[in-house]
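Chemist: my questions are about this predicted structure, shown below with the sequence.
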Amino acid sequence: MSWFSQALETVAIVWRLERHDGVALGFVGHDRDIWRQGFRYRAVPGIQPSAIMLEDGLRPDTMDMQGVIAHDAISEADLEAGRWNGARVAIGFADWADADRTPDWLVHGEIGEISRRSGAFTAEVQSGKAALEAAPCPRTSPSCRADFGGHGCGLSRQRFRIEAELLSVDADGALVFDAISEADAPHYLFGHIRWLSGNCRGSTFAIGAVQQRRLIPSDIHSCVPQPGDRAMLTMGCDKQFVTCRDRFNNSANFRGEPHLPGNDLLTRYSYG
């Protein structure tokens, strides 16, 4: 049975959001919650989508999702902490009167830019076709273009990841963990911290500097971790060929051109 084929329809718009920390939430534009296939869609009549326009071309399909930050599931603290950045999203129709009918999904994509103003938020939804805007071939660069432990790197993040407990937080935001010694700390420069418990659970901090055994986040976050919080720490890489060769013995997978002359070759002064 297709939608809008009858004079009276029991149809509602549903959203399914999956954050990178594994949290999956469902919402429905209705006055009460509905359950489909054992999954709960919370009633949020205050959230409204913009017009959904789907094209058969290669141009990315985009739309906006607007709502009031009033529901416990979407809090201002979570938005500030970046827990919703890049979350996977599916938007479609559901029959609120027929519990056996599964939702029909219209759009699949990711949450893009999120803006907040006067207690409300607007989230951009980008379809999967946005990936087609990427360059068809990589540009040359002296540094590695692969993400550490990601596609093309050839190394597994699991080998360079440990779980640790936070011992202290300095006034400048520097973090000290029980499993990180002063000798090991430099290896975590440009890595990241994913919080498993506490106020920052689900958030990820990038490590921008290291002082002795102190790990200093590169950005300011709204949540403040507390001693005793547990986190998953992943080592980093400065994407230089020497590091890839000497530290990781991974020069065969280096995704860069460290010996290729740059544009400054033409401007160098000759002493010959």
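Modeler: Right, received. Where do you want to start? Given the structure is predicted, the values throughout are model-derived calculations rather than measurements. Residues are numbered from 1 along each chain as shown.
Chemist: when you work out contacts or count neighbours from here on, use the C-alpha atoms and nothing else.
Modeler: Will do.
Chemist: quick one: residues contacting the residue nearest the centre of the chain.
Modeler: Nearest to the mean C-alpha position of the chain, by Cα atoms, centre = their mean, lies Gly86 at 4.1 Å. Shown in contact with Gly86 (Cα atoms under 8 Å, 6 or more residues apart in numbering): 19-20, 110-112.
Chemist: compare those and tell me which has the most neighbours.
Modeler: Glu110 (24 neighbours; other Cα atoms under 10 Å).
Chemist: try this one side by side with the last:
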Amino acid sequence: MSGLTTTRARAWALTRSDGTVLGFTDHDRDLSFDGISFRAGTGMSAGAIVQGTGLSVDNTEASGALSDAALSERDILAGRYDNAALTIWEVDWQDPAWRRVLFRGSLGEITRAGGAFRAELRGLTEPLSKTGGRVFGAACPAVLGDAQCGVDLDQPVFRAEVALLAVDEGGAVLEVPPLGDFAADWFVDGNVVFLTGAAEGATVPVRREEALGDKRRLHLWQAPGFAPDVGDSVRLQAGCDKRFATCRFKFANTENFRGFPHVPDDDWLQVTPRADGDNTGGPRGR
């Protein structure tokens, strides 16, 4: 352990949601431990880590160069690094068995500029700062297709794979075949998953639909990170507006509806007694 001050380096292990593990180090040679190869020369570095006692959130940031060999802009825009798990070690590069964990957490907001990236790192206690618990309201809080919802989105009635007929606004507006088997607005609040082309892997929610004769136009909430081209394949997934009627008539899934459709709304709660006429306590008009 002698000489650690001049032989120490930092190593990062980044685990994406798809299970891919990437290792980086600020040393000038590759390091290896815990079955992970930490690559040098990636240009990645981290700022000072702010740590505190109790449940305060540890935080820092990392920055580096974007490259296909390390963190590529394409993968970042496709969301593959959203909430990726991160561990940072301080390690003796002469003997990696001597190391200590400096930080555990996840990636937060990632910004890109000039071929480089900067990422916010969030500590393990960061989720404790968020409001938890169940909200009781008329709308269903479940995510369409998750374990609470139970709808199988792989059924043909809830999805379609088509080729793009036209692309506008960088991919924020798409034109697809008429999809006569699907009712109007069937995919509103659903998703478009790009299967081929420059935007492959990206998933973008649908804001609204338009019927255009022999075509259907989809307006997305935002363009994918890379503009798709005419002819690219996409998967359209049905959407849900969280209402009881939609759950009943579109998905036949009322037994799994998680909302409370008969909860009084804000207008009902603000109703005041009538100040004129006969107020018998009975239904209005009697």
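Modeler: Great, that's in hand. Quick caveat: nothing in here was measured; it's all calculated off a predicted structure.
Chemist: which position in the second structure pairs with the residue nearest to the centre of the first structure?
Modeler: Aligning on TM-score structural alignment places Gly86 of the first structure opposite Asn83 in the second structure.
Chemist: name the helix or strand for that match, please.
Modeler: According to DSSP states H and E, Asn83 of the second structure maps onto no helix or strand at all.
Chemist: quick check: it vs Val206 of the second structure, distance?
Modeler: Computed as Cα to Cα, to the nearest Å, the Asn83 of the second structure to Val206 of the second structure distance reads 23 Å.
Chemist: remind me, longest strand of the first structure?
Modeler: Selection of the longest strand in the first structure by residue count, based on DSSP state E, yields strand 104-117.
Chemist: mean shift between that strand and the second structure?
Modeler: Following the fit onto the second structure, the mean deviation recorded for strand 104-117 of the first structure is 3.0 Å by mean Cα distance after the TM-score superposition for the first structure.
Chemist: got the buried residues for stretch 53-60 of the first structure?
Modeler: Pro60 (16 or more other Cα atoms under 10 Å).
Chemist: could I get the full set of helices for the stretch 51-200 of the second structure?
Modeler: Ranges of helices in the stretch 51-200 of the second structure, per DSSP state H, counting those that start in this stretch, are 73-77.
Chemist: show me where it has strands.
Modeler: Under the criterion DSSP state E, counting those that start in this stretch, strands of the stretch 51-200 of the second structure are mapped to 59-65, 85-92, 99-113, 116-123, 159-163, 166-168, 173-176, 191-194.
Chemist: tell me which of the ones you listed sits nearest to Asp30 of the second structure.
Modeler: Proximity to Asp30 of the second structure (Cα to Cα) singles out strand 85-92 among those, at 12.2 Å.
Chemist: mean deviation, the closest one versus the first structure?
Modeler: Compared with the first structure after fitting, strand 85-92 of the second structure has a mean deviation of 3.1 Å; criterion: mean Cα distance after the TM-score superposition for the first structure.
Chemist: so the aligned partner of His221 of the first structure in the second structure versus Thr60 of the second structure, what's the distance?
Modeler: Aligned by TM-score structural alignment, His221 of the first structure pairs with Pro224 of the second structure. Distance, Pro224 of the second structure to Thr60 of the second structure, using Cα to Cα: 28 Å.
Chemist: which of those two has more neighbours?
Modeler: Pro224 (23 against 17).
Chemist: that one and Ile76 touch, don't they?
Modeler: No: counting by Cα atoms under 8 Å, Pro224 of the second structure does not reach Ile76; the two are 11.2 Å apart.
Chemist: for Leu233 of the first structure, what are its contacts?
Modeler: For Leu233 of the first structure, the contacting residues are 161-164, 188, 191-194, by Cα under 8 Å, 6+ apart.
Chemist: surely it is in a helix?
Modeler: No: per DSSP: H, G, I helix; E, B strand; the rest coil, Leu233 of the first structure lies outside any helix segment and is strand.
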